[in-house]
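S.K.: Kindly return the folded structure for what I paste below:
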Amino acid sequence: MEKNAKIYVAGHRGMVGSAIYRKLLNEGFTNLLVKTSSELDLRDQNAVTDFFETEKPEYVFLAAAKVGGIVANNTYRADFLYENLCIQNNVIHQSYKNGVKKLMFLGSSCIYPKLAPQPLKEEYLLTGLLEETNEPYAIAKIAGIKMADAYRAQYNCNFISVMPTNLYGYNDNYHPQNSHVLPALIRKFHEAKVNGTSVVNIWGSGSPMREFLFADDLADACYFLMQNYNEPGLVNVGTGVDLTIKDLALLIKSIIGFEGTLTFDSSKPDGTPRKLMDVSKLHALGWKHQIELEEGIKLAYRDFLSKHI
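M.R.: Below is the predicted model of the structure:
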């Protein structure tokens, strides 16, 4: 990508999009194109058509999506399927129609079958049934991956797809009900410390294993792949390392300085026992994560303190 190329970052105010936007600024790109959802509703076909015909971006990072935790995914099943399909269809099709040189579509780890072998290889896509609670979102994301490949096959578009593992970092969501496990634990331990609570209770047994990638590392990988990857299919982006929820909780407890005790509520669901990405394809291309989990949690906690205190 040329430094003065017009680059559209869709979803620039979310955790992933904002990290990509910062990365491009830091690399010296000067012609970045962004729109808030109130300025441009990506679900609106006519609005997206007008935007692309007027602006003519040369490169597109498609990080915009309707997202949420398990409860939101399971409650608003129609919305998650319909709105994400609209966003993808509009942006990918208009990128083709308006001669975008390269587009990157960002997926989600829920695209893989619920009972796929571990670690998750790219070729496990569509080899089994999905997790029921977020199936509509997963189907939308799978459609986006297949759409990028179909436009490559039929129209020779250079559209690529990446599949991030669990993410955390700057601009994360710390909502008490809607946040994911790592930011939820940061908030829970912080509030327990501030309020002088002696016990923190954690959902589940603590035994499931999860992998976490700092969002700025994902942005670095996206930038690397935009420069170096031009193939169909998708690329997993992660660390290739996981840990139990219990060990994650103990690490966050230590970083925040909570001195009480932990209990685990085994009556609450554990979810999938393990969800680890196979990142050998990405490593073979020449990229590896830089920010280890302890350092990343410290950075995220500082960001949480700056915005929520």
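S.K.: Going by C-alpha atoms from here, please, whenever you check contacts or count neighbours.
M.R.: Will do.
S.K.: quick one: the strands in the stretch 51-200 of the chain?
M.R.: With DSSP state E, counting those that start in this stretch as the criterion, the stretch 51-200 of the chain has strands at 59-62, 102-106, 159-164, 166-168, 199-203.
S.K.: Run through who's touching the first one.
M.R.: The one in question is strand 59-62. Applying Cα atoms under 8 Å, 6 or more residues apart in numbering, the external contacts of strand 59-62 come out as 1, 5-11, 88, 91, 95, 100-106.
S.K.: structure for this one too, so we can compare:
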Amino acid sequence: MNKQSKIFIAGASGMVGSAIIRNLVDKGYTNLVGSYHSRVLNEQKDLPLQMVQIDLKNQESVNLFFKTEKPDYVFLAAAKVGGIHANNIYPAQFIYDNLTLQTNIIHAAHQVQVKRLLFLGSSCIYPNQAPQPMKEKHLLTGLLEPTNEPYAIAKIAGIKMCESYNRQYGTRFFAVMPTNLYGPNDNFDLETSHVLPALIRKSHEAKLSGTPQVVIWGTGSPRREFLHVDDMADGSIHVMKLSDTDVDKHLTNYPSPCFVNLGTGTDCTIKELALLIKEEVGYQGEIVFDTTKPDGTLLKLLDVSRLDSLGWNAKISLENGIKSTYNWFIRKGVC
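M.R.: Predicted coordinates:
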């Protein structure tokens, strides 16, 4: 991947896509194309970036884009995402939207013979009772967590589609499975967000209003691993830039998994997370747990040794990541 290669970032306006763009620009890449559906990337001014509006669920539109632009490399960062509440309310949209858009992109990338494609998955692909920490080999060894099963199945299908195209057509399509992401451009909507941005917003609003309590779903005992989105972008680009020898040996050599876990290898309880955020926000009230609500999976920690052996590990601590994310939240006036 040289600095002039045409690189397509599907989902460029989202938290993941925009972080990949920032990292690529910082590394000197100058020929970037990003897709958006309804929201243009706010930071695109003065960047070497062309933004194109595409309905990625429309196969004809996706095929036309790939035939016209003929990208060399593809980061498939587009997805419908949300927390436990959103997954419970919109299961049909989570499975349909993700299956449709990723299928369209992967097949179109094959048709125009892109050099490499990187699919962004999720740690929820692993069984609910997977051994901890979770290794790539644990995929499809047990039942999924019911609350996000539709989303997880879509992501598993994306992995298997990359693997199948590699086997049949000799493509170099592979994937990273990030743990829980957070950072700039995150979703802070309390109806659809993940736990960390939701806690930032709840704590901030409670501080401003003087609310004596912040209520959190579950018991606070589940443990979660959190990865700053800028670390995710750096790790993803590291994987995309691996040598052909490493790619063919580690990622496209069936039946070896065509994906690697992307995380920190460390976790904390939801209660510990809430207290970290409370301190950073400066909220003086009480954290209360609603034990009538579900916890989700009790333990989700990735084994990151495979990616570590390929020369990459996370750099941003959770404390520093929360601080920078809250500062971004304040600057942007998200509330």
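S.K.: any chance of the strands of the stretch 51-200 of structure 1 in CSV, plus mean neighbour count and distance to D44 of structure 1?
M.R.: Shown next, in CSV, are these (neighbours: other Cα atoms under 10 Å; distance: least, Cα to Cα, whole Å):
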stretch, mean neighbour count, distance to D44 of structure 1
strand 59-62, 23, 16
strand 102-106, 23, 19
strand 159-164, 25, 22
strand 166-168, 22, 28
strand 199-203, 16, 39
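S.K.: Indicate which one of those strands is closest to I20 of structure 1.
M.R.: strand 59-62 (8.2 Å; Cα to Cα).
S.K.: Which stretch of structure 2 is the closest one matched to in the alignment?
M.R.: Under TM-score structural alignment, strand 59-62 of structure 1 corresponds to residues 73-76 of structure 2.
S.K.: about what we covered before: out of the strands of the stretch 51-200 of structure 1, which is closest to D217 of structure 1?
M.R.: Each of these has some distance to D217 of structure 1 by Cα to Cα; the shortest is strand 166-168, at 9.5 Å.
S.K.: what's the mean distance for that closest one versus structure 2?
M.R.: Comparing strand 166-168 of structure 1 with its match in structure 2 after superposition yields a mean distance of 0.4 Å (mean Cα distance after the TM-score superposition for structure 1).
S.K.: Where in structure 2 does stretch 172-183 of structure 1 align, residue-wise?
M.R.: Going by TM-score structural alignment: stretch 172-183 of structure 1 matches residues 186-197.
S.K.: In structure 2, what residue spans correspond to helices?
M.R.: For structure 2, applying DSSP state H gives helices covering 15-26, 59-69, 84-89, 91-111, 149-169, 195-209, 229-240, 244-250, 270-281, 305-309, 318-332.
S.K.: and the last one with helix 270-281, angle?
M.R.: Yep, that's helix 318-332 of structure 2 we're talking about. Interaxial angle of helix 318-332 of structure 2 relative to helix 270-281 (axes from the mean of the first three to the mean of the last three Cα atoms, to 10 degrees): 50 degrees.
S.K.: just the fifth one next, same as before
M.R.: Here helix 149-169 of structure 2 runs at an angle of 100 degrees relative to helix 270-281 (the same axes, to 10 degrees).
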